[in-house]
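Enquirer: sharing a sequence plus its predicted fold:
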Amino acid sequence: MILDHRTYTCRPGTIKKHLALYEKHGWPIQSQHLGKPIVYAATETGDVNAYVHIWVYENATDREAKRAALQADPAWVEYLKLSAEAGYLISQRNQILKPVPFFKA
């Protein structure tokens, strides 16, 4: 199993607008291709303009196949266009994590 941990930062004052846009146009298609993440949360303290989501994949091949299908979907391409036009996001940080041997989810 691998975990795809993503942190996005929005321009100050735009996180609610960005999440509303994502909920309407991104969430349905992304969850269709990737399944449900184990975490999708907005930051409560610290950088309150950020949110995090963590997706679970069987392995790198599973991740690559699911993300390729997502990127090829015209509805996802349209969401990315809408998101870029809105200009709410200012940064994205991705980490691939692998559970340590003693942790069993």
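Expert: That came in fine, so what should we check first?

Enquirer: make it CA atoms for all contacts and neighbour counts henceforth
Expert: Fine.

Enquirer: quick one, helices of this structure?
Expert: 15-21, 27-34, 60-72, 74-86 (DSSP state H).

Enquirer: make CSV from these and add mean neighbour count and distance to A41 to it.
Expert: Below are the helices of the chain laid out as CSV (neighbours: other Cα atoms under 10 Å; distance: least, Cα to Cα, whole Å):
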stretch, mean neighbour count, distance to A41
helix 15-21, 16, 10
helix 27-34, 16, 13
helix 60-72, 14, 21
helix 74-86, 14, 18
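
Enquirer: I'd like these laid out as JSON lines, including distance to R6.
Expert: Output for the helices of the chain, formatted as JSON lines (distance: least, Cα to Cα, whole Å):
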{"stretch": "helix 15-21", "distance to R6": "15"}
{"stretch": "helix 27-34", "distance to R6": "14"}
{"stretch": "helix 60-72", "distance to R6": "14"}
{"stretch": "helix 74-86", "distance to R6": "16"}
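
Enquirer: dropping in the other structure now:
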Amino acid sequence: MIVDIRTYKFQPGKMGAWLKLYEELAWPLQKKHLGECLGFYTTIEGELHQVVHIWRYQSQADREARRNAMAKEPGWAQFLAETAKLDGFLSMENKLARETPFFAAK
């Protein structure tokens, strides 16, 4: 198993609009195609104006197949276009991690 940990950092005042757009356009598609979301968070202390979401996959191949299927959805292209119009991202970071042997999911 691997997890995809994504962190998006926004300009102050832009995160709320993106979250609304995400909930309306992207969340249904990601739930349909990506499978298990382990968490979707906004920062409340430390470095603010960030969204962190974590997705579980069986393997890198599983992740790639799921993300490729989602990318073919017309609604995904619409979400990306609307996101670009917001001009709110400062940075996007993506990490892939795997479980340690002593903490394998049951």
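Expert: Yes, it's here. The model shown is predicted, which means the values in this text are computed figures rather than measured ones.

Enquirer: follow-up on the earlier one: so for A50 of the first structure, which of the helices of the first structure sits nearest?
Expert: Closest of those to A50 of the first structure is helix 15-21, at 7.4 Å (criterion: Cα to Cα).

Enquirer: mean offset of the closest one relative to the second structure (after superposition)
Expert: Helix 15-21 of the first structure, aligned to the second structure and superposed, deviates on average by 1.0 Å (mean Cα distance after the TM-score superposition for the first structure).

Enquirer: what's that helix in contact with?
Expert: 10, 49-50, 83, 88-89 (Cα atoms under 8 Å, 6 or more residues apart in numbering).

Enquirer: which one of these is nearest to I2 of the first structure?
Expert: Closest to I2 of the first structure, out of all of those and judged by Cα to Cα, is A50, at 22.6 Å.

Enquirer: excluding chain neighbours, what is closest to T7 of the first structure?
Expert: V52 (4.5 Å; Cα to Cα, 6 or more residues apart in numbering).

Enquirer: so which of the helices of the first structure comes closest to F103 of the first structure?
Expert: Among these, helix 60-72 sits nearest to F103 of the first structure (Cα to Cα), with 19.4 Å.

Enquirer: list the contacts for T43 of the first structure?
Expert: 49-52.

Enquirer: may I see the residues you listed organised as JSON lines, with neighbour count and distance to F103 of the first structure added?
Expert: Shown next, in JSON lines, are the contacts of T43 of the first structure (neighbours: other Cα atoms under 10 Å; distance: Cα to Cα, whole Å):
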{"residue": "N49", "neighbour count": "20", "distance to F103 of the first structure": "31"}
{"residue": "A50", "neighbour count": "22", "distance to F103 of the first structure": "27"}
{"residue": "Y51", "neighbour count": "19", "distance to F103 of the first structure": "25"}
{"residue": "V52", "neighbour count": "17", "distance to F103 of the first structure": "21"}
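
Enquirer: from those, which land in strands?
Expert: In strands, judged by DSSP state E, the following of the contacts of T43 of the first structure are found: 50-52.

Enquirer: about what we covered before: which one of the contacts of helix 15-21 of the first structure is nearest I96 of the first structure?
Expert: Of all the contacts of helix 15-21 of the first structure, I96 of the first structure sits closest to A50, with 18.4 Å by Cα to Cα.

Enquirer: what residues are up against that closest one?
Expert: Contacts of A50 of the first structure by Cα under 8 Å, 6+ apart are 7-10, 15, 42-43.
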